[in-house]
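A.B. asks: What follows is a predicted structure for the sequence shown.
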Amino acid sequence: MELKNICDVPLRPIERQLLNAFQRDLPLVPRPYQAMADASGCSESEVLEALNRLHETGVLSRVGFIVRPNTAGASTLAAMAIPENELEAVAARVSARPEVNHNYEREHRLNLWFVVAAENAKTRQTTLREIERETGYAVLDLPLEAAYHIDLGFPLASDEELFQDRCKTPDPKARLTIRVTGQDRHVLSAVQDGLSLTLCPFAEPAARLGVTESELLRELRWLVTCGVIKRCGLIVRHHELGYRSNAMVVWNVPDHSVDQVGARLATLPFVTLCYRRPRRLPDWPFNLFCMIHGRDRNTVLEQVGAIRALPGLADIQHAVLFSRRRFKQRGATLCRTREAA
């Protein structure tokens, strides 16, 4: 799917209010849309109407859950260098894999970047090897080593200050080692595609699991508390929301200071993701990654300049990889449902 050159989707007041309030902290109750309505001063039917419209216009990807990387499954960022005349065909092959949830063309010699999320490390590595075999091109494997900030909530233009106050609080669970059980994985598999826009959206996944709504909600609350679920709420598509430009900015930071620099970058309001990944010398010298989303290319470049102006970063080797095309974007399928097993 190509990034469309579209204008911002015009938002009604209730839609803007819901997007600002519920990109995180979705009420984990049997009727969450009623709880959202109570908090927003409107009716449940108005909330459902607004969410349905946001979904139809492409702004809302789903109402659902973001799982902390490498807790309920095994994921990695991967890249390939593909000749321009073969890029679309190779991208289609990569996107066809169910383990691939994001797949983008970026401005770099390594021009195809995708995320593989699988049930376990063995399946992840098998997927990478099969992609290499099917396409005939090498895959650069860049697994997560440390996460400094992973959020991907997006403020709306006139509400950015309010939103940033909420999304930039330190995450005390960022460095914890979290173990999940088989039951946890079944629960996550039941909700991984998002919740329906119905009065009781937890009823259907609970029935598939053979548990009550109360039992499912209790398990989901526990997964939030222990940090397996990083965020639950309205999951939006950044481009349709008006963030037309995004870049992955990578840095070659000395190993002794990369954690300190990563923690500093994570506090910047325009950085939506920040993490450490391994170098792959001689082809890939970078170990610190951050994502910046902006209204346009110049805004993103100005924000990169603001990072470079920080003490000690002006002379650090870096590269700015703007997105060119979006071939695939969906939530990660980290777990198989019992029916699919």
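C.D. replies: In hand now; what should we look at? Just so it is clear, the structure is predicted and the values come from calculations on it, not from any experiment. Numbering: from 1, shown residues only.

A.B. asks: C-alpha from now on. contacts and neighbour counts both.
C.D. replies: OK.

A.B. asks: List the neighbours of the longest strand along the chain that are in contact with it.
C.D. replies: Taking DSSP state E as the criterion, the chain has its longest strand at strand 318-329. For strand 318-329, the external contacting residues (Cα atoms under 8 Å, 6 or more residues apart in numbering) are 1-3, 91-92, 95, 101-108, 245-252, 286.

A.B. asks: same thing but at 6 Å, please
C.D. replies: Strand 318-329 is contacted from outside by 1-3, 101-107, 246-251, using Cα atoms under 6 Å, 6 or more residues apart in numbering.

A.B. asks: what about burial for these, which qualify?
C.D. replies: 101-107, 246-251 (16 or more other Cα atoms under 10 Å).

A.B. asks: taking the residues you listed one by one, which sit in strands?
C.D. replies: Judged by DSSP E, the buried ones among the contacts of strand 318-329 include 101-106, 246-251 as members of strands.

A.B. asks: now the longest strand of the chain and strand 245-251, what's the angle there?
C.D. replies: 130 degrees (axes from the mean of the first three to the mean of the last three Cα atoms, to 10 degrees).

A.B. asks: what's the angle from strand 318-329 to strand 100-106?
C.D. replies: 130 degrees.

A.B. asks: quick check, nearest of the ones in strands among the buried ones among the contacts of strand 318-329 to residue 160?
C.D. replies: Nearest to residue 160 out of those is residue 246 (Cα to Cα; 17.2 Å).

A.B. asks: take the one below as the second:
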Amino acid sequence: MPLLTDLDARILDDWQRHFPLVPEPFRAMAEALDVDQGVVLARLTQLRATGTMARVGATCRPNTVGASSLAAMAVPDWRVEEVAAIISAEPGVNHSYLRENDWNIWFVVTAPDLAERDAIVARIEAASGLEVLMLPLKRAFNIDLGFALGGPRHALSLDRPADLSVLEAGDRALLQALTDGLDLVARPYAALGARLGLSEAAVIERIETLTRARIITRLGVIVRHRALGWRSNAMVAWNLPDERIGAAGQALVRHPGVTLCYERARRPKWDYPLFCMIHARSRREAFEVLEGAAALPELAGASKQVLFSIRCFKQTGALLAGPGAASGLAAE
């Protein structure tokens, strides 16, 4: 794990959300940290270069301005490298992991629309000769992967629905740029506006509006947890009757150590619709969280699959917009 200074730790821990929406956000960070703005920008640049930080930017709610799905493949051991390369070659695949299960490669595919999403999956199936199991999101209990990197584990807050009525032409391009990451310059919103044909004030106003509407689920420092020592990470999928999933999802969100929770579509080959993530520094810690979760009354009698991640093949921002987005045009 890269060595972090106390300043690095504060930058990564304190600014995962609520990034300043002011013309000079890095100066605002620097004032709170009692250092110069140049120091903050230099540290962020170094953290990105060493892979402990992916970007300073946004995460967007799935299926608001694009179409996405979790997907899985059952890949023979001897073909894992080959198939992983096929999956990662698709720009629309933004996360891809090897996990401990017969369904062993799991990835997220995101595209500007359903047709392109399904075309990506079809290309992967054709190139690999293997089935892709699609598990689209049905309900989010918490989809904000931002949690304290030190101290005791805390419960999450419940998600609330997005207000799609606020979307305007051009928002897709703005969201794509924020997903790719802000420039590490003194006035990043002005730099972004210059690329999109918007004023700095307009960029800030749209980000505020999209955040209030829960289309932007988080704006801040996007860390790479595995690089920071969180390497015993388990995706846990639970099988419960549909009428119990709501209460179980809310209970998991309130359980310290659970870092994501959502419901996905049932499939004959994967009848485990309730998912949560546990990020931990050791398997012992992960199993302690899991044992507590399994003991919740709302999970009583639920069967489960525990899939520890073994390897990360790809982790990037989602593909929300087509080629026209760079000029500020909405890819509708």
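C.D. replies: Noted; the coordinates are in hand. Just so we're clear, the structure is a prediction, and the values are computed from it rather than from any experiment.

A.B. asks: Any chance you could compute the TM-score here?
C.D. replies: The TM-score (TM-score structural alignment, normalised by the length of structure 2) is 0.94; 326 aligned residues with a Cα RMSD of 1.7 Å.

A.B. asks: can you tell me which of the ones in strands among the buried ones among the contacts of strand 318-329 of structure 1 lies nearest to residue 228 of structure 1?
C.D. replies: Nearest to residue 228 of structure 1 out of those is residue 101 (Cα to Cα; 18.7 Å).

A.B. asks: which residue lines up with that closest one in structure 2?
C.D. replies: Under the alignment (TM-score structural alignment), residue 101 of structure 1 pairs with residue 94 of structure 2.

A.B. asks: From residue 39 of structure 2, how far off is its match?
C.D. replies: As defined by Cα to Cα, to the nearest Å, residue 94 of structure 2 lies at a distance of 30 Å from residue 39 of structure 2.

A.B. asks: and residue 240 of structure 1, what does it touch?
C.D. replies: residue 59.

A.B. asks: likewise residue 70 of structure 2?
C.D. replies: Applying Cα under 6 Å, 6+ apart, the residues near residue 70 of structure 2 are 107-108, 135-136.

A.B. asks: Going by the alignment, residue 124 of structure 2 corresponds to which residue in structure 1?
C.D. replies: Matched by TM-score structural alignment, residue 124 of structure 2 corresponds to residue 131 in structure 1.

A.B. asks: Hmm, I typed the wrong one, I wanted residue 181 of structure 2.
C.D. replies: Checking TM-score structural alignment: residue 181 of structure 2 goes with residue 194.

A.B. asks: Look up the closest residue to its match, ignoring the ones flanking it.
C.D. replies: Distances taken as Cα to Cα, 6 or more residues apart in numbering put residue 64 closest to residue 194 of structure 1, at 4.4 Å, once the chain neighbours are dropped.

A.B. asks: State the number of residues packed around the one you found.
C.D. replies: 21 (other Cα atoms under 10 Å).

A.B. asks: which residues touch the longest helix along structure 1?
C.D. replies: In structure 1, taking DSSP state H as the definition, the longest helix is helix 121-135. With contact meaning Cα under 6 Å, 6+ apart, helix 121-135 of structure 1 is reached by 74, 118, 138.

A.B. asks: Can you tell me which of these has the most neighbours?
C.D. replies: Most neighbours among the contacts of helix 121-135 of structure 1, by other Cα under 10 Å: residue 118, with 26 neighbours.

A.B. asks: That one -> structure 2?
C.D. replies: Counting by TM-score structural alignment, the partner of residue 118 of structure 1 is residue 111.

A.B. asks: got the contact list for its match?
C.D. replies: Counted by Cα under 6 Å, 6+ apart, residue 111 of structure 2 has contacts 66-67, 92, 117, 319-320.

A.B. asks: which stretches of the stretch 51-200 of structure 2 form strands?
C.D. replies: Applying DSSP state E, counting those that start in this stretch to the stretch 51-200 of structure 2 gives strands spanning 53-60, 67-73, 93-99, 105-111, 133-135, 137-142.

A.B. asks: Tell me roughly how far the shortest one lies from structure 1 on average.
C.D. replies: In the superposition with structure 1, the average deviation recorded for strand 133-135 of structure 2 is 0.4 Å (mean Cα distance after the TM-score superposition for structure 1).

A.B. asks: That strand packs against which elements?
C.D. replies: With contacts defined as 3 or more Cα pairs under 6 Å, 6 or more residues apart in numbering; DSSP states H and E, strand 133-135 of structure 2 has these neighbours: strand 67-73.

A.B. asks: If we use 10 Å, what do you get?
C.D. replies: strand 67-73, strand 105-111, helix 114-128, strand 258-264 (3 or more Cα pairs under 10 Å, 6 or more residues apart in numbering; DSSP states H and E).

A.B. asks: would TSV of the ones you listed with distance to residue 177 of structure 2 be doable?
C.D. replies: Formatted as TSV, these follow (distance: least, Cα to Cα, whole Å):
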stretch	distance to residue 177 of structure 2
strand 67-73	17
strand 105-111	15
helix 114-128	20
strand 258-264	24
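
A.B. asks: do you know which of these lies nearest residue 293 of structure 2?
C.D. replies: Using Cα to Cα, the nearest of these to residue 293 of structure 2 is strand 258-264, at 8.3 Å.

A.B. asks: Next SSE downstream of that closest one?
C.D. replies: Using DSSP states H and E, the next helix or strand after strand 258-264 of structure 2 towards the C-terminus is strand 274-278.

A.B. asks: whereabouts in structure 1 does that following strand align?
C.D. replies: So strand 274-278 of structure 2 sits over residues 288-292 in structure 1, by TM-score structural alignment.

A.B. asks: Pull the contacting residues for residue 53 of structure 2.
C.D. replies: Residue 53 of structure 2 is in contact with 12, 44-47, 221-225, 227-228, counting by Cα atoms under 10 Å, 6 or more residues apart in numbering.

A.B. asks: aligned partner of it in structure 1?
C.D. replies: Under the alignment (TM-score structural alignment), residue 53 of structure 2 pairs with residue 60 in structure 1.

A.B. asks: and if you look at residue 217 of structure 2?
C.D. replies: If you follow residue 217 of structure 2 across to structure 1 using TM-score structural alignment, you land on residue 230.
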